[in-house]
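>>> return a 3D structure for these sequence lines:
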Amino acid sequence: MTGSLRPADDGDLDRMLRWRNHPQVRAVSLTGHEIDPAEHRAWWARVRTDPDRLVLVHLHAGEPSGVVTFAGLTSPERSLTWGFYLDIAGLDARAELLPAWLSLQRAAVAYAFGTLGARRLGGETLASNEPVLALHRRFGFRVVRRYARDVDGSSHQVVWTEMSRGT
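Coordinates of the predicted model:
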């Protein structure tokens, strides 16, 4: 099953916050605290007008089911950074978590290299998040470096993975 991406809009704010605050999403995020509505609205006010960033909603089987973010859109090298999270509770209830996860990754990679014209796409993943690292490998991302990063006051190992156009 394929997925698609569309620009996020004000009508997506509540669902994006609910998805982002799911305990499983927070546990593997680079900021693990629960985001309150005011913090979320402030983030949205910044990102929605930033020409360097893009927030998209992933549609799986026609249903909103995840968020994909891209940064670096104004980079002359067309080297983009990305991240994503899924509607864990909704997809789990429909027994579609794995298919949606695969379709999100497929759609995001195609969007980055096709629609956005990226030459390189990379992102950070906590080293403990082995399922995402395995998925990235499956799609052709390679580990470029590992480093420590502060996540909510404690040091965590992070893995930077990336792929280049045509990889």
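>>> from here on, contacts and neighbour counts on C-alpha atoms
Will do.
>>> from residue 24, how far out is the nearest residue in space to residue 163 that is not next to it in sequence?
Among residues not flanking residue 163 along the chain, residue 141 sits closest, at 4.7 Å (CA to CA, 6 or more residues apart in numbering). Residue 141 sits at a distance of 23 Å from residue 24 (criterion: CA to CA, to the nearest Å).
>>> before we move on, what about residue 54?
From residue 54 to residue 24 the distance is 24 Å (CA to CA).
>>> what's the helix or strand for the residue positioned nearest the centre of the chain?
Note on the chain: the residue nearest the mean C-alpha position is residue 84, at 1.4 Å, using CA atoms, centre = their mean. With secondary structure defined by DSSP states H and E, residue 84 is part of strand 79-86.
>>> for comparison, sequence B:
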Amino acid sequence: MNREDLPQVLNWRNHPDVRQFMYTSHVITPEEHARWYARMSCQEGIWLLIFEVGAVAKGFVNISRTRCQHVADWGFYLSPDSEKGTGKLLGRAVLEYAFDELGLHKLCGQALGFNERSIRFHERLGFNREGVLRDQHCDGNGFHDVVCFGLLSSEWRCGNRQREGHQ
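Predicted structure coming up:
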């Protein structure tokens, strides 16, 4: 991601279909978005990525190392007008990047408990549910569970071989 991507990523982030599943669900201003980008883009251990299909931007991915340099959290969202199947492509590309390029041992994710689509998505990618943080998030209207996921590099590699038809 670079500065030129900011307007498009902000439009995706502020779309109601995306925003409803975010920890901060208010409409982000361009100034707030620019401050976030300035703060995040200069930190070591954070990768802000644009996912493209056929050279067309289709999604945003954030990978952030945790306290351990071989473990990271990820977050993502797609362009609201992305074609069916784009999420699957994004997920596989991110896992390949995280484990093969960055050499991570583990990738972690979270989904708000009411975001069934994201929960199913993580599970289809091979993530394991590692816990539920009960009533962890308050959106101003109520409290919501946060479902925590983790995927080890060894699990991904094993699952990848099975998907490719290897023994």
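>>> and the TM-score between these chains?
Here the superposed chains carry a TM-score of 0.87, computed using TM-score structural alignment, normalised by the length of structure 1; 153 aligned residues with a CA RMSD of 1.4 Å.
>>> thinking again about what came up before, now check structure 2 for the residue matching the residue nearest to the centre of structure 1.
The pairwise alignment with structure 2 assigns residue 84 of structure 1 to residue 76, based on TM-score structural alignment.
>>> now the strands for structure 2?
46-53, 56-65, 71-78, 106-112, 128-138, 143-152 (DSSP state E).
>>> check which helices and strands the top helix by length along structure 1 is in contact with.
Counting residues, the longest helix in structure 1 under DSSP state H turns out to be helix 97-110. When contacts are defined as 3 or more CA pairs under 8 Å, 6 or more residues apart in numbering; DSSP states H and E, helix 97-110 of structure 1 packs onto strand 3-7, strand 53-60, strand 63-71, helix 88-93.
>>> what about the spatially closest residue to residue 152 of structure 1 that is not a sequence neighbour, how many neighbours?
Take residue 152 of structure 1 and drop its neighbours on the chain: the residue closest to it by CA to CA, 6+ apart is residue 31, 6.0 Å away. As a burial measure, residue 31 of structure 1 scores 14 neighbours (other CA atoms under 10 Å).
>>> distance of residue 31 of structure 1 from residue 133 of structure 1?
18 Å.
>>> how about residue 23 of structure 1?
19 Å.
>>> same question for residue 61 of structure 1.
25 Å.
>>> between the two, who's got more neighbours?
The residue with more neighbours, out of residue 61 of structure 1 and residue 133, is residue 133; 21 against 15, by other CA under 10 Å.
>>> counterpart of the more buried one over in structure 2?
Under TM-score structural alignment, residue 133 of structure 1 pairs with residue 119 in structure 2.
>>> residue 126 is in contact with that match, correct?
No. Using CA atoms under 8 Å, residue 119 of structure 2 is not in contact with residue 126; the gap is 11.1 Å.
>>> how about the nearest residue to residue 109 of structure 1, chain neighbours excluded?
Closest to residue 109 of structure 1 by CA to CA, 6+ apart is residue 121, at 8.0 Å.
>>> contacting residues around that neighbour?
Counting by CA atoms under 8 Å, 6 or more residues apart in numbering, residue 121 of structure 1 touches 79, 80, 81, 82, 109, 112, 162, 163, 164.
>>> now do the contacts for the closest residue to residue 7 of structure 1 other than its chain neighbours.
Nearest residue to residue 7 of structure 1 in three dimensions, chain neighbours excluded: residue 56, at 4.4 Å (CA to CA, 6+ apart). Shown in contact with residue 56 of structure 1 (CA under 8 Å, 6+ apart): 5, 6, 7, 8, 67, 68, 69.
>>> same thing but 10 Å
Contacts for residue 56 of structure 1 (CA atoms under 10 Å, 6 or more residues apart in numbering) come out as 4-9, 12, 66-70, 84, 108.
>>> residue in structure 2 matching it?
Under TM-score structural alignment, residue 56 of structure 1 pairs with residue 49 in structure 2.
>>> what do you get for residue 17 of structure 1?
For residue 17 of structure 1, the residue aligned by TM-score structural alignment is residue 10.
>>> distance of its match relative to residue 27 of structure 2?
9 Å.
>>> residue 122 of structure 2 now?
On the measure of CA to CA, residue 122 of structure 2 and residue 27 of structure 2 end up 26 Å apart.
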